[in-house]
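> Okay, here's the prediction I keep looking at, along with the sequence it came from:
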Amino acid sequence: MADYTYQDVAKMIDHSLLNPTLSVADLEAGIELAIAYDVASVCIMPYHMKRCTEMLAGSTVKPSTTIGFPHGGNTTAIKRAEAEQAVADGCQELDMVVNISKVLSSDWDYVQADIAAVIEVAHAAGRKVKVIFENCYLNDDQKIKLCEICTALGAEWVKTSTGYGTGGATHDDLKLMRKHAGDDVQVKAAGGVRDLDALLAVREIGVTRCGASRTAEMLGEARKRLGLPAIDVTATNSSGY
């Protein structure tokens, strides 16, 4: 017998709609798919955030978007403005990218202030923040330092990747982040979790969220294994996670 319910796995998934080639029709179909499968959130391109919020109204799926995505090199003032716009458009969870260049330069005061600016805007509005490290470019010491900074600032999640770097979530990184982030900080995997067994494997590590584009396949398999009826949703989605 499975040691999870459908809701356990569905509410791990942030359905990703971030590929820049997705049309408006693709985005709308992706939102409908996310509602049908009752995932945790839809993470959508910022310009479509307001419409996403409208479409998700009345569902248990949260609207989310990105800040400083995907390279993290925006000025802090721009990241703050992006966060303010996202909040105004109804965003509940903000996935921000750290300034990777500053991390690699060990300018930790800048990195902390940059993350803090977004968290300040989000928390003032009662919203949550996921901080994206882009681990494929970092060493373990840098990842640990970021976990410590995010813990001190009260980020709700630390997140492995954008899905657009040279690599995604690895089990070693997820274990490292779970070990060094505070007890109140959750871990999100992004990039490379492409089927139900992979999702269940990272769940065992302690991951609570996963960025996914293969949502229908993963949750369709979960429903099959749990003996639940299939969900019939026709949607085009190729987000790039």
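Thanks, I have it. Residues are numbered from 1 along each chain as shown.

> rest of the way, CA atoms for contacts and neighbours
Noted.

> Would you map the helices across this structure?
Residue ranges of the helices in the chain, as given by DSSP state H, are 6-10, 24-37, 49-56, 76-88, 100-104, 108-124, 140-153, 171-180, 196-205, 215-225.

> would you turn those helices into JSON lines with mean neighbour count?
Shown next, in JSON lines, are the helices of the chain (neighbours: other C-alpha atoms under 10 Å):
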{"stretch": "helix 6-10", "mean neighbour count": "18"}
{"stretch": "helix 24-37", "mean neighbour count": "20"}
{"stretch": "helix 49-56", "mean neighbour count": "19"}
{"stretch": "helix 76-88", "mean neighbour count": "19"}
{"stretch": "helix 100-104", "mean neighbour count": "17"}
{"stretch": "helix 108-124", "mean neighbour count": "18"}
{"stretch": "helix 140-153", "mean neighbour count": "18"}
{"stretch": "helix 171-180", "mean neighbour count": "17"}
{"stretch": "helix 196-205", "mean neighbour count": "16"}
{"stretch": "helix 215-225", "mean neighbour count": "19"}
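
> would you turn these into TSV with distance to Lys130?
Listed next are the helices of the chain as TSV, based on distance: least, C-alpha to C-alpha, whole Å:
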stretch	distance to Lys130
helix 6-10	18
helix 24-37	19
helix 49-56	17
helix 76-88	12
helix 100-104	15
helix 108-124	9
helix 140-153	9
helix 171-180	13
helix 196-205	17
helix 215-225	20
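
> A further structure is provided below for comparison with the first:
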Amino acid sequence: MPDSSQTSLASFIDHTLLRPDATVSDIEKLCAEAIKHNFKAVCVHGSYLPLAQSLLQGTPVLLAVVCGFPLGATPAAVKAFEAETYLKQGAAELDIVVNLGWIKSAHWEKIGEELLLLRAIAPEASLKLILETAYLERDEIIRCCELAAEHGWNFVKTSTGFGHGGATLKDVRLMKEIVGNQVQVKASGGIRDLETARAFIAAGASRIGTSSGLKIIMAEQSEASN
């Protein structure tokens, strides 16, 4: 994981806009900011994927899209269709919500089958499993992390930002403890300032999902100039 004390936080940030009322001009602005400030990725809804792809083409900014969002309750076949569609349209990363009802029902075999299916559909893409940790017990978080590692996923992610709670340092530390260097950790949900972003990176996150990326980078640049 990069050292955030030596590397701009822009390289950690998924510049995110998932508001249901986001407009075309909002997405255009998001992508322009990502290019200008060298954010790691842009994360959008699938309906805006073609637009974002056209704006980011030829730049180093990665394009991420959410699947099964925000509840994770759609059938595996529907998530698979989403994933295939988005990959064909140029997505490099897929942020996919796990089925929370299956977790609470201890249907670990079904979850494993879904993760295996999606990994097979997207062998080259970066897959991020959104756990929505605010709803989960410690042992449930651990099992989800284990399954993500077993099935070759690239990230485990804390939250959608639409649940009743976002990322916590406690959960990120636990997730990092379980996956080690095999899988990366993305902290998302409620990260809105420079100090908080740095704390999550120190806790083990290698990616930060936030709609406050511009505010965070402006604060970092202001600090560096003083």
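Structure's in. What do you need? Here the structure is a predicted model, which means the values were calculated and not measured.

> circling back to that earlier point, for Leu17 of structure 1, which of the helices of structure 1 is the nearest?
Leu17 of structure 1 sits nearest to helix 24-37 of all these, at 6.5 Å, using C-alpha to C-alpha.

> and the closest one, how far from structure 2 on average?
By mean C-alpha distance after the TM-score superposition for structure 1, the fitted helix 24-37 of structure 1 averages 1.2 Å away from its aligned residues in structure 2.

> Hey, what's the angle from that helix to helix 215-225? Just curious.
Between helix 24-37 of structure 1 and helix 215-225, the angle comes out at 20 degrees (axes from the mean of the first three to the mean of the last three C-alpha atoms, to 10 degrees).

> Helix 24-37 of structure 1 - contacts with which helices or strands?
strand 13-17, strand 41-44, helix 49-56, helix 215-225 (3 or more C-alpha pairs under 8 Å, 6 or more residues apart in numbering; DSSP states H and E).

> hmm, back to that, which of the helices of structure 1 sits closest to Gly165 of structure 1?
helix 100-104 (11.3 Å).

> still on that earlier bit, of all the helices and strands packed on helix 24-37 of structure 1, which one comes closest to Thr162 of structure 1?
strand 13-17 (10.4 Å).

> And that closest one, how far out from the chain middle?
For strand 13-17 of structure 1, the separation from the chain centroid amounts to 7 Å (computed by C-alpha atoms, centre = their mean, to the nearest Å).

> Aligned to Arg152 of structure 2, what sits in structure 1?
Slight slip there: residue 152 of structure 2 is Gly, not Arg. The alignment partner of Gly152 of structure 2 in structure 1, by TM-score structural alignment, is Gly154.

> OK, contacts around its match?
Shown in contact with Gly154 of structure 1 (C-alpha atoms under 8 Å, 6 or more residues apart in numbering): Ile119, Val185.

> measure it to Gly90 of structure 1 for me?
As judged by C-alpha to C-alpha, to the nearest Å, Gly154 of structure 1 and Gly90 of structure 1 stand 21 Å apart.

> same check, this time on Ala36 of structure 1
Per C-alpha to C-alpha, Ala36 of structure 1 is found 20 Å from Gly90 of structure 1.

> So which of the helices of structure 1 is nearest Thr66 of structure 1?
helix 76-88 (8.5 Å).

> From the contact counts, what lies against that closest one?
Helix 76-88 of structure 1 packs on strand 62-67, helix 108-124, going by 3+ C-alpha pairs under 8 Å, 6+ apart.

> Present the ones you listed as JSON lines; the columns should include distance to Leu226 of structure 1.
JSON lines is the format used below for these (distance: least, C-alpha to C-alpha, whole Å):
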{"stretch": "strand 62-67", "distance to Leu226 of structure 1": "25"}
{"stretch": "helix 108-124", "distance to Leu226 of structure 1": "37"}
